[in-house]
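*Asks:* Next one to model:
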Amino acid sequence: MTSTQVVADTVARLVGDAVTAPSMHNAQPWRFVFRPDSGVLELRGDPERAMERTDPDHRALHLGCAAALFNLRVSAAWHGLGARVGLLPDGSDPWLLAGVVFGTPAGEDRELAALHGALRRRHTSRHPFTDEPVPAPLLDGLCAAARLEGCRLTLPDRWHTEAVLSLVRDAEHHEEMDPSARAETAAWTTGGRGAAPAPRDDGIPAAAFGPRSAGPASVRDFGRAHPDPDRGWAVFEEHPQLALLGTADDTAADWLRAGQALERVLLQATADGLATSMTSQPLEWPELRWAVRDPLVSLGHVQMVLRLGYGPAGAATPRRPVTEVLELG
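*Replies:* Predicted coordinates:
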């Protein structure tokens, strides 16, 4: 099948799968433009959904858009299409993040298609995980998944895990002391019982906050902005299984590779029966981000901290309709 034979309704189905990707505060900072004449599907960043205080260089925005790009590749493979991707195809247009042309599937697409069943089962879990360790073969498989996208996933030892958790607490303190950062988080969350009705198709609803932690935890507490009297308390795992996703360099192209690697790891983890969450707080503050790196491992630049384990899958968060994010050019 040539790219010109990919019709608009097929593209809409692919985009419908793409937008199940995670993004910072579930802002969904992506736009898709399909050019029927050339058969190119453009992935564009949406500056109106950027976090100007905590993501001023749009690194997290690139990661979220790239996670959607990986989902698009998975969906294309599952539909029997190959997807040829060009990153940052126009240097004069920084919001044009990728161009995708569909065609004959390649051999690697079978591995992508196998992840399709995890697309809508992957949710961020802000609940405690059990103490059951993640088997080494599963962790090795996740590291291999990151390598397939040109990135590296490392597993910090107990000492460095404690250092990262300390940085998470430092980042929470930074946000508490920064009114702009607090306002930004509050703008993308919705309160629980007693709050004014605010139906929306983005952001973090109260159902996805998870319980309040009775002690230190590696998950962001979105409920601080919208206290909910019905929200319970829980003790989170004392020694969480963290993983650091990194790249050698820290350019926009690296961020796009990292976002695809992130989603590949998350989908593989979901397919393996693991629950996952992401911890980006210390990466949002330049004075803390450098310290997240393991000094004993040559990782380069940490792009995301992941938490892996066994526990509740987490609640689904809303998604904008395809008609809102897809344009026919």
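
*Asks:* Could you use CA atoms for every contact and neighbour count after this?
*Replies:* OK.

*Asks:* Would you confirm that Val15 belongs to a strand?
*Replies:* No. Val15: not assigned to a strand; according to DSSP: H, G, I helix; E, B strand; the rest coil it is helix.

*Asks:* State the number of residues packed around it.
*Replies:* Using other Cα atoms under 10 Å, Val15 has 26 other residues around it.

*Asks:* what residues are up against it?
*Replies:* Contacts for Val15 (Cα atoms under 8 Å, 6 or more residues apart in numbering) come out as 32, 72, 322, 326.

*Asks:* wait, isn't the second one in contact with Ala12?
*Replies:* The reference is to Leu72. No. Look at Leu72 against Ala12 with Cα atoms under 8 Å: they stay out of range, at 10.6 Å.

*Asks:* which one of those two has more residues nearby?
*Replies:* Taking neighbours as other Cα under 10 Å, Leu72 and Ala12 compare with Leu72 leading, 25 against 18.

*Asks:* list the contacts for the residue of the chain most remote from its centre?
*Replies:* Centroid-distance maximum for the chain: Asp37 at 31.6 Å, with Cα atoms, centre = their mean. Going by Cα under 8 Å, 6+ apart, Asp37 touches Thr4.

*Asks:* Please apply the same query to the one 4 residues further on.
*Replies:* Counting by Cα under 8 Å, 6+ apart, Leu41 touches 32-35, 99-101.

*Asks:* Helix, strand or coil: sort out it for me.
*Replies:* Going by three-state DSSP: Leu41 is strand.

*Asks:* same deal with the one 3 residues further on?
*Replies:* Assigned state for Arg44: strand (three-state reduction, three-state DSSP).

*Asks:* Could you also give me the structure for this second sequence? I'd like to compare it with the first:
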Amino acid sequence: MSVRQLDTRTVTALVADATAAPSMHNAQPWRFRYLSDAHTLELYADLSRAMHRTDPGDRALHIGCGAALFNLRVAAAHAGLTCAVRLLPDPADPQLLASVHLTPAATAPDDTDDLRALYPAIARRHTSRHPFEERDVPEDVRAALAAEAAREGAELLFAGTWHTEAVLELVRDAESRDALDAAAAEDLARWTRRGPDAGTAVDGVPEYAFGPRPRDGRSAMRDFAGRRPVAGRGGAAFERHPHLALLSTHGDTPADWLLAGQALERVLLRATDAGLATSLTSHPLERGDLRMLARDPVSGRGDVQMVLRLGHGPSGPATPRRPVTEVLEITQRVREV
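*Replies:* Prediction:
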């Protein structure tokens, strides 16, 4: 493909693709700043969208921003551009999560073709809160997804039968605790969109994306309706043996969380490309005592950052996104670091 020039239209398109990434409660906790003189996009945490009750350390916020960063890398490769990424480039400004220097690709880096191949999956990847088929994920696909995570410095471990049951118990425990925790309910209420608000939302999880209510209360995902009724929402039996995978990193710092986000999105895009439906849950990881229990004590290593559910089923509806004009600032001033 022909190399695009680094004009406003191209930068806007790159950011639009970046913001298609998943984030906790679809809060979209990011903003971008393009320094045109330096051909550099800066990724910032938008702390006005942080969840201080359920994500007090901003771990999930960083993971969402890391996923957006990976989409940006994929979109840049698709556009014929190379990215030089620096994570947390300014110790004096912890809200600056990454700087991405963009240049036309005279010589394509080794991973350009792999990144470019993932580009169509950005628009097709949606979180599915619907039942999946009782059908196995082929071993070669599992191996390929684990390899994708490893390319970003993370580990993807598919849970065995007993481990899956243990994680499901942690999800139910988290649900029960939230039902008694007014602070957690506030975060959930802030980011769910119901009734007329669902059709005009630009963020959060609208009721049309809640999926059916599990008939037996058995699901690997958070129920965004909680105990609130939703008109027209039916129930369904979810798979008895969900395929869960745990994404872990070797450390548990903001840099590790950004790496986890990039690995997460790489895995999700590859899974989408392989015809799998996906959903995520951080619910059993939001409380320190439950998060420690999520790790497989036999083969698990590192810190669990996300639980993925994969399988064969409907892809789920697209959730809304904020206009790029709300998240992107373009300036000529070169930032001194």
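
*Asks:* on that earlier part again, for the contacts of Val15 of the first structure, could you give me TSV that also reports secondary structure?
*Replies:* As requested, the contacts of Val15 of the first structure are exported to TSV (three-state DSSP):
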residue	secondary structure
Phe32	strand
Leu72	helix
Val322	helix
Leu326	strand
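
*Asks:* closest to Ala217 of the first structure among the residues you listed?
*Replies:* Leu72 (32.5 Å; Cα to Cα).

*Asks:* Now that closest one: closest residue in space, sequence neighbours ignored.
*Replies:* Excluding the flanking residues, the one nearest Leu72 of the first structure by Cα to Cα, 6 or more residues apart in numbering is Ala18, at 4.7 Å.

*Asks:* Also Val324 of the second structure?
*Replies:* Ala16 is the one closest to Val324 of the second structure (Cα to Cα, 6+ apart), at 6.0 Å.

*Asks:* Give me the number of neighbouring residues for that neighbour.
*Replies:* Residues near Ala16 of the second structure, counting by other Cα under 10 Å, number 22.

*Asks:* ditto for His62 of the first structure
*Replies:* Other residues close to His62 of the first structure by other Cα under 10 Å number 28.

*Asks:* sec struct for it, please.
*Replies:* Put simply, His62 of the first structure is helix when judged by three-state DSSP.

*Asks:* thinking again about what came up before, can you list the contacts of Val15 of the first structure in TSV and add distance to Gly141 of the first structure?
*Replies:* Below are the contacts of Val15 of the first structure laid out as TSV (distance: Cα to Cα, whole Å):
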residue	distance to Gly141 of the first structure
Phe32	31
Leu72	22
Val322	32
Leu326	34
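
*Asks:* What segments of the second structure are strands?
*Replies:* Taking DSSP state E as the criterion, the second structure carries its strands at 30-35, 40-45, 81-87, 96-104, 155-158, 192-193, 205-206, 213-214, 235-236, 243-249, 277-281, 303-311, 328-331.

*Asks:* do you know which of these lies nearest Pro229 of the second structure?
*Replies:* Between Pro229 of the second structure and these, the shortest gap by Cα to Cα is with strand 213-214, which sits at 10.2 Å.

*Asks:* Following superposition onto the first structure, what is the mean distance for that closest one?
*Replies:* For strand 213-214 of the second structure, the mean deviation from the first structure after alignment is 0.3 Å (mean Cα distance after the TM-score superposition for the first structure).

*Asks:* what's the offset of that strand from the middle of its chain?
*Replies:* Centroid separation for strand 213-214 of the second structure versus its chain: 23 Å, with Cα atoms, centre = their mean, to the nearest Å.

*Asks:* quick revisit: ok, now which ones touch the residue nearest to Leu72 of the first structure?
*Replies:* When contacts are counted by Cα under 8 Å, 6+ apart, Ala18 of the first structure touches 67-72, 75.

*Asks:* Select only the buried ones of the contacts of Val15 of the first structure in PyMOL?
*Replies:* This is how PyMOL selects the buried members of the contacts of Val15 of the first structure, with burial counted by 16 or more other Cα atoms under 10 Å:
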select buried, resi 32+72+322+326
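
*Asks:* between the contacts of Val15 of the first structure, which is nearest Ala291 of the first structure?
*Replies:* Nearest to Ala291 of the first structure, judged by Cα to Cα, of the contacts of Val15 of the first structure is Leu72 at 33.3 Å.

*Asks:* number of nearby residues for the equivalent of Glu169 of the second structure over in the first structure?
*Replies:* In the first structure, the residue matched to Glu169 of the second structure (TM-score structural alignment) is Ser166. By other Cα under 10 Å, the residues close to Ser166 of the first structure number 17.

*Asks:* quick one: the helices in the stretch 151-300 of the first structure?
*Replies:* For the stretch 151-300 of the first structure, the helices defined by DSSP state H, counting those that start in this stretch occupy 158-176, 179-187, 252-271, 286-292.

*Asks:* Specify, as a residue range, where the shortest one falls in the second structure.
*Replies:* Mapped onto the second structure using TM-score structural alignment, helix 286-292 of the first structure spans residues 288-294.

*Asks:* Next, the buried residues of that stretch.
*Replies:* 290-291, 294.

*Asks:* With stretch 167-181 of the first structure instead?
*Replies:* Buried residues in stretch 167-181 of the first structure, counted by 16+ other Cα under 10 Å: 167-172, 174-175, 181.

*Asks:* Likewise for stretch 269-280 of the first structure?
*Replies:* The neighbour-count check on stretch 269-280 of the first structure (16+ other Cα under 10 Å) flags 269-271, 274-280 as buried.

*Asks:* Can you tell me which of these is closest to Arg158 of the first structure?
*Replies:* Taking Cα to Cα as the measure, Thr279 is the one of these closest to Arg158 of the first structure, at 16.9 Å.

*Asks:* okay, now the closest residue to that closest one other than its chain neighbours: neighbour count?
*Replies:* If the residues on either side of it in the chain are set aside, Thr279 of the first structure comes closest to Val305, at 5.1 Å by Cα to Cα, 6+ apart. Neighbourhood size, Val305 of the first structure [other Cα under 10 Å]: 23.

*Asks:* The strands of the second structure: which one's closest to Leu61 of the second structure?
*Replies:* strand 40-45 (7.5 Å).

*Asks:* Kindly name the residues of the first structure that line up with the closest one.
*Replies:* Using TM-score structural alignment, strand 40-45 of the second structure lines up with residues 40-45 of the first structure.

*Asks:* Superposed on the second structure, what's the mean shift for that stretch?
*Replies:* Using mean Cα distance after the TM-score superposition for the first structure, the mean distance for stretch 40-45 of the first structure is 0.5 Å.
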